[in-house]
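1. Sequence first, predicted model second:
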Amino acid sequence: MSTQPLRPPVKAVTFDLDFTLWDLTGVLHHAEAVCQGLLEQRYPEVAARFDRDGLRALRNTVAEETPAIAHDVTALRRAGLRRAGELAGYHGGELDQLVEEAFEVFLEARHAVTLYDDSLPLLRALQGQVRVGALTNGNAEVARLGMEGYFDFALSAVELGAAKPSHLVFETAANRAGVPASQIVHVGDDVHSDVYGASNFGMQAVWLNRDGASWPAEVPRVPHHQVTSLAELEGMLLGLIRASA
């Protein structure tokens, strides 16, 4: 059996962000629409040539051409905007300004997320009890959401040059937490990136499976624990923390 109970001692808890602490449904679509509106107003030559689907296709092309940045969603989006600007005839400082303005309005709108009802209660319960970290493959910034006070550290693929399930991400998290991997509980919704990655590194992996999905056939089964809500996990963690004292 690959499903197993969590065990003490627990000295740190790390969280994925998108679809773990907040709902990202429709957010990226909205952010891309905001970005497109900025392009229509400020850089109409780009907007006339590339709609949202066109920009997405261009990013895919850039990712294929430069696999070294394929994990870095920020670098990839910036590179796509730069390519679009170049093809529309922009260059030099004007091109740099286009990339900065378009990316910034996208990034701000990308943070218009809705936290799940059970997220803040769990984070508050963990404050001062264990080290708490955020691990994301995206470009969400807890500080931009005013949530930095809940975390002792935050790591992103943008910063690390690697994305979950890479061992580098979880190794860096363990170093930041300052405790052995076996004493860290990692929580995430993505079976491959979060559960498989964390378990393979030796962490106690928790699959947050809000919708009762089945384990994907293409992902090797690994030891993990499964919960349907963060509220369910909160009681488990508080009990483990007391047992770890």
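-> Now that the structure is in, tell me what you want to look at.
2. Only C-alpha atoms from now on, for both contacts and neighbour counts.
-> Will do.
3. Now residue 215: which helix or strand?
-> Assigned by DSSP states H and E, residue 215 belongs to no helix or strand.
4. so what's it up against?
-> Going by Cα atoms under 8 Å, 6 or more residues apart in numbering, residue 215 touches 191, 221.
5. how far away is it from residue 191?
-> Residue 215 sits 7 Å away from residue 191, going by Cα to Cα, to the nearest Å.
6. ditto for residue 44
-> For residue 44, the distance to residue 191 - Cα to Cα - is 41 Å.
7. Among the two, which residue is more densely surrounded?
-> residue 191 (24 against 15; other Cα atoms under 10 Å).
8. what's near enough to touch the more buried one?
-> For residue 191, the contact set (Cα under 8 Å, 6+ apart) comprises 207, 215, 216, 219.
9. I would like a ChimeraX command selecting only the buried ones among these, please.
-> Here is the ChimeraX selection string for the buried members of the contacts of residue 191, based on 16 or more other Cα atoms under 10 Å:
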select :207
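10. second one coming, line it up with the first:
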Amino acid sequence: MSVSTVLLDLDDTICAHPGSPEARLADAFGRAGVEPFFDVADVRPWLARVTAETELELRERCFGGIADELGRDRADALAVARAYEDPDPEAVGFLPGAEAALGALGANYDLALVTNGGRETQTAKLAALGIADRFEATTFAEPGRPVKPDPDPFDRTLATMGVSASEAVHVGNSLRSDVAGAQAAGVEAVWLSTADEPVAVTSEHTINSMGELRTPPWT
């Protein structure tokens, strides 16, 4: 395979916020006055199952769906969703090895971003990191359009870049969204292994740190 283009996820692949989602969710339960009845691991599968135009709407649909499945009061889930405080999009930092990996990859490949985050929030993160100009194409979550793991975001990105699926690889931290989505679009996947996910998906390549991409596993 002759790779000319590398697609990358953003959140928890290139960058992350200080503090953990687990801590923010626990705080939201506390502010809402609701006894915790789900955790971050329960939310992740829902992120690939619902679409929304805002972060709040996304949380309401995910948390509400979990409540419905568990037979819990949906009003409690919505209260937690509204009490959840999104971190400042500009308060992000590179994951270990990610900045160097972008530099190394950019010297040899065309780069594109494929993220399930909204345009405004993700643009703020890219600006804070100083990497907006590293990508020749950026595909965000858009109202009314499918998100990863649907192949649509990958198909749109490939079309913008003018390359075929066989000429690209995608790097991301989620087996469910990044790996399954890339493979659905015919793109080989590189999984940044940060946590196990209960899905029967296997990536073509696995890395444990973004720093490993300085010597890409597909070459």
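-> Cool, the structure landed. Just so it is clear, the model here is predicted, and its values are computed rather than measured.
11. need the contacts of residue 191 of the first structure in JSON lines with distance to residue 77 of the first structure, can you?
-> Conversion of those to JSON lines gives the following (distance: Cα to Cα, whole Å):
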{"residue": "207", "distance to residue 77 of the first structure": "29"}
{"residue": "215", "distance to residue 77 of the first structure": "31"}
{"residue": "216", "distance to residue 77 of the first structure": "29"}
{"residue": "219", "distance to residue 77 of the first structure": "28"}
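12. quick one: which of the contacts of residue 191 of the first structure is nearest residue 163 of the first structure?
-> Distances from residue 163 of the first structure to those, taken as Cα to Cα, are shortest for residue 219 (16.6 Å).
13. what's the neighbour count on the nearest residue to the closest one once chain neighbours are set aside?
-> In space, and not counting its chain neighbours, residue 219 of the first structure is closest to residue 192: 6.3 Å by Cα to Cα, 6 or more residues apart in numbering. By the criterion of other Cα under 10 Å, residue 192 of the first structure has 18 neighbours.
14. Go ahead and confirm residue 192 of the first structure touches residue 222.
-> No - in this structure residue 192 of the first structure lies outside contact range of residue 222 using Cα atoms under 8 Å: 10.1 Å.
15. Please pull up the equivalent of residue 95 of the second structure in the first structure.
-> Using TM-score structural alignment, the equivalent of residue 95 of the second structure in the first structure is residue 116.
16. okay, now the nearest residue to its match once chain neighbours are set aside: neighbour count?
-> Excluding the flanking residues, the one nearest residue 116 of the first structure by Cα to Cα, 6+ apart is residue 22, at 5.1 Å. Counted with other Cα under 10 Å, residues neighbouring residue 22 of the first structure total 16.
17. One more: residue 121 of the first structure?
-> 13.
18. Does it belong to a helix, a strand or coil?
-> Judged by DSSP: H, G, I helix; E, B strand; the rest coil, the three-state class of residue 121 of the first structure is helix.
19. and the gap between it and residue 164 of the first structure?
-> The value you get for residue 121 of the first structure to residue 164 of the first structure, if Cα to Cα is used, is 26 Å.
20. what about the strands in the second structure?
-> For the second structure, the strands defined by DSSP state E occupy 5-8, 15-16, 93-94, 110-118, 137-141, 168-172, 188-192, 205-207.
21. follow-up on the earlier one: looking at the alignment, what does the residue nearest to residue 116 of the first structure pair up with in the second structure?
-> Per TM-score structural alignment, the equivalent position to residue 22 of the first structure in the second structure is residue 15.
22. And for the residue most central in space within the first structure, nearest residue in space, chain neighbours not counted?
-> By Cα atoms, centre = their mean, the mean C-alpha position of the first structure lies nearest to residue 136, the distance being 2.9 Å. Nearest residue to residue 136 of the first structure, sequence neighbours excluded (Cα to Cα, 6+ apart): residue 156, at 4.8 Å.
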